[in-house]
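1. based on what follows, work out the 3D shape:
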Amino acid sequence: MIKNFIMNHGMRLVMFNKFVPLKLLSIAATRFASVIVMLKRLKLIKRCLLELVISEQWEAYREDDVEKASNVKMKVLDDTWWDKVDYILSFTAPLYEMLRACDTDKPCLHLVYDMWDTMIEKVKQAIYKHERLQPEQTSNFYDVVHTILVSRWNKNNTPLHCLAHSLNPRYYSHEWLSEDSSRVAPHRDPEVAKERINCLKKYFPLMSERRVVAQEFANFSSMAGDFSDSDSIAQCYDMDLKSWWVTYGTSAPALQCLALKLLVQPSSSSCA
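-> Below is the predicted model:
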């Protein structure tokens, strides 16, 4: 309403351009996160909008839509409304950032599963902070949001996400596991293990092949055999993933080949 009122009239747009250095984005409702993008832009120009609606030019302008002009002014000067904008942006920011990160050409297939868990936790923290709730308490609003997010994840999650997650050596490192007490290594996560097994059955239809791969994965995930090398363990947290597998994965050729394919794959947020 604010955007349309300003941009659909030449005189109002001239006043707006005098006070605001940025343009109001015109985003179709069907575009990605259009409401969030608009709210972010409004917040970015908040101070300029305040100066605009209390200016002499705004007060002197009475050509038409006096009632709408009054409504726009009341909305812009309403601290409660701006608090709601801040709240919406606070709990949607983790989701928005994750979708943006997945919508690039950078390899991130192996990051999606962990990003999803982290995103949901950040959304919960933002909502609980606003409602002043303790972690053990229940939030009806968060329950609704969580149901929507889990439903979307169940729709878009594939065994490949879990397999790529399982082949990321970083998620087995002491450094990563110690960052959060609730974290577990991929081979100890029941959901990840189930989907990984399903994926390996498609990649390796023969039992003899799967038996070899299963042993290779057991050595990799438990840091046994050649994976027990001190340099391999020390560098699994911060070394480039492809370089790590090229350097330390030669004892597991089947798994190494699979890892080198999956860990360089981009993802897409189009379906989300």
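2. contacts and neighbour counts: CA atoms only from here.
-> OK.
3. helix or strand for the residue most central in space within the chain, which one?
-> A centroid search over the chain (Cα atoms, centre = their mean) returns residue 98, at 1.6 Å, as the residue closest to the centre. Applying DSSP states H and E as the criterion places residue 98 in helix 79-102.
4. buried residues, that helix. List them.
-> Going by neighbour count (16 or more other Cα atoms under 10 Å), the buried part of helix 79-102 is 82, 85, 87-96, 98-99, 101-102.
5. re earlier: contacting residues around the residue nearest to the centre of the chain?
-> Counting by Cα atoms under 8 Å, 6 or more residues apart in numbering, residue 98 touches 115, 116, 119.
6. let me know the closest of these to residue 56.
-> The closest of these to residue 56 turns out to be residue 119 (Cα to Cα; 44.9 Å).
7. run this one through as well so I can compare:
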Amino acid sequence: MKKAYKEEVDAQVAEFFYTSAIPFNVIRNPTFAKMCEMIGKYGVGYKPPSYHDIREKLLKQVVKKIDANLEEYKEERKRTGCTIMSDGWTDRKRRSICNFLVNSPKGTIFLSSLDTSDISKTADKVFKMLDDVVEFVGEENVVQVVTDNVANFKAAGELLMQKREKLYWTPCAAHCIDMIFEDFEKNLKVHELTIKKGRKITTYIYGRSMLISLLKKFTKGRGLIRPCVTRFATAYLTLACLHELKASLLTMFSSEEWKTSKFGTSQEGRKVENVVLDSRFWNNVSTCLKVAAPLMVVLRLVDSDVKPAMGFIYEEMDSAKEKIRSNFNNIKKSYEEVWKIIDARWNNQLHRPLHAAAYFLNPHFHYEPNFRSDDGREVKEGLYFCMRRLIPDMAERRKINLQIVEFHNARELFGMEDAKECRKQLNPGEWWDMFGDGTPELKRFAIRILSLTCSSSGCERNWSSFEMVHTKGRNLLHKKKMNDLVYVMYNSKLKSRQIRKTIALPFDDIESDDEWIVEEAYDVVEIEQVEGENDGENVHLDGNNEDAQYSSEEELDEDDDADDDDDAIIRGLED
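-> Sure, this is the predicted structure:
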């Protein structure tokens, strides 16, 4: 009997999906399967809830259920501290939405979504919003507030630190690294020129459906656009994808199918062909990636939910600079301008005492021979600045000062073989939880710092979720109800999100940057002018072309010899 009804029931489920414009992947939602199971248990005669019930009574019930599920996260905040994350977002109706989330080692919780379209974004207004969230979460639980580094949020963060003297405001690390990528493109001629040429290739191909089909034939189905969590990182990841598919692109633009097509015989098509077949372009792609790949590792770190990043960013930023120097064979003139750009953002915008303190307290680095405890006093100054701000009680700080000696010299529990074995196996906060019992005050201080995130990209990764709720059909819903819908949608996925944690960059569900797909009318002309200025020259990192001395043939030979080294650098983007 059941088999006889199966096709009929499936057809009705499909019709419901089609007529309600429900995305097909909803069928994979575990709650959908649970719903079907519950209806089956009820049996014949089940009537669905009324319109009023599903938007009022049942929504309130689910909110209460989520509240209960989040109690363990709220309890964790008391022990580990937490980060309040805030980020702005604009929906399809051009409304400004400000999202507030709370991060702790167990996961990131959505708090509220506020429509700020009618609120002036002055520092005072932003400060009031942030201050209200801190009050709601509990000042005693908040170690830092992370936002973008735009002027009004920066000013609001400073006002918040003046009022709330036991927490920090820090700029979003992912946003700051994105600004470094932007600075590369603006200030280094080779990056500006190469990204424009790369964009020229992708926009030309993706603006023509026949070329997309031809591309996939030669690349075995792979595309050229590599979306990322930030706009300017997308540019460099797409350059990396072009590099990976270099052989396929060279074959495609040398093939009879291309040459005999209407595109291969057009003036614009030949310009794109010349770019792809120009060995100088591929040399410059490699140059750009030698700079970008190490920083992409840092971006992956601060954007990941796998482990709290605060204990690692200080060392990773320094390692990225060293890797860049190594990529250019320690030739100072090749990396000097790159370092200046990185240092300007790090010193003037991103670096905070929390980063240095977390580096000092991280057992992953503290016992290494190259640990920089006296590196220009910066590390220890950061440690003691944090202690004075986060621990105002002088008596407790005295105890911690004595306990730091025990930690530094690996005495008692810190010196046990198990503690030594786990220095790099456990997350830093977990290590302190396991082996810090002999120094309880230092243990609490260390856990609260090492449990912190470094960015607010958790907000950005969930814009698509907010967009699903903030739809045209729900524009008339009361703000409280809209907030409840997002609250339920986001927080009900916390458990499954923990299971699926991965260090890979979240390429799925991120919109590609349109400027890598949609052509701009002036693009070809502008780049052609730049090409004319640099014809016969090899573009250098500092933008000076005076020393160029290689012909195209010599550059091609150089490029072939360097391919293996370049491939190793590109693989760093994937690892």
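8. hmm, back to that, can you name the residues of structure 2 that the helix holding residue 98 of structure 1 overlays?
-> With TM-score structural alignment applied, helix 79-102 of structure 1 matches the range 279-302 in structure 2.
9. neighbour-wise, which one of the contacts of residue 98 of structure 1 leads?
-> Highest neighbour count within those: residue 119, with 21 neighbours (other Cα atoms under 10 Å).
10. which residue ranges form the strands in structure 2?
-> Assigned strands in structure 2, in chain order: 82-90, 96-104, 107-115, 142-147, 168-171 (criterion: DSSP state E).
11. identify the residues contacting the counterpart of residue 15 of structure 1 in structure 2.
-> Alignment note: residue 15 of structure 1 maps to residue 214 in structure 2; criterion TM-score structural alignment. By Cα under 8 Å, 6+ apart, residue 214 of structure 2 lies in contact with residue 252.
12. so how far is residue 147 of structure 2 from residue 214 of structure 2?
-> 43 Å (Cα to Cα, to the nearest Å).
13. circling back to that earlier point, give me whichever of the strands of structure 2 is most buried.
-> When these are scored by mean count of other Cα atoms under 10 Å, the highest mean neighbour count falls to strand 142-147 (a mean of 26).
14. where does that strand end up in structure 1?
-> When structure 1 is aligned by TM-score structural alignment, strand 142-147 of structure 2 has no counterpart there.
15. show me what that strand is packed up against.
-> Helices and strands touching strand 142-147 of structure 2, by 3 or more Cα pairs under 8 Å, 6 or more residues apart in numbering; DSSP states H and E, are strand 82-90, strand 168-171.
16. quick one, that strand and strand 82-90 angle?
-> Using axes from the mean of the first three to the mean of the last three Cα atoms, to 10 degrees, the direction of strand 142-147 of structure 2 lies 20 degrees away from that of strand 82-90.
17. and strand 142-147 of structure 2, how far out from the chain middle?
-> Distance of strand 142-147 of structure 2 from its chain centroid, counting by Cα atoms, centre = their mean, to the nearest Å, is 17 Å.
18. repeat for stretch 82-92 of structure 2
-> Chain-centre distance of stretch 82-92 of structure 2: 13 Å, with Cα atoms, centre = their mean.
19. contacts for it?
-> 96-104, 133-134, 141-148, 448, 451-453, 455-456, 458-460, 463, 467, 470-471.
20. which residue is the nearest non-sequential neighbour of residue 217 of structure 1?
-> Nearest non-adjacent residue to residue 217 of structure 1, counting by Cα to Cα, 6 or more residues apart in numbering: residue 255, 7.0 Å away.
21. what does that neighbour correspond to in structure 2?
-> So, by TM-score structural alignment, residue 255 of structure 1 is matched to residue 442.
22. surely that match meets residue 403?
-> Yes. Contact criterion Cα atoms under 8 Å: residue 442 of structure 2 and residue 403 qualify, at 6.4 Å.
23. show me which of the two is the more surrounded one.
-> Using other Cα under 10 Å as the criterion, residue 442 of structure 2 and residue 403 rank with residue 442 on top: 24 against 19.
24. where's the more buried one relative to residue 363 of structure 2, distance?
-> Computed as Cα to Cα, the residue 442 of structure 2 to residue 363 of structure 2 distance reads 13 Å.
25. that's all I had, so thanks and see you.
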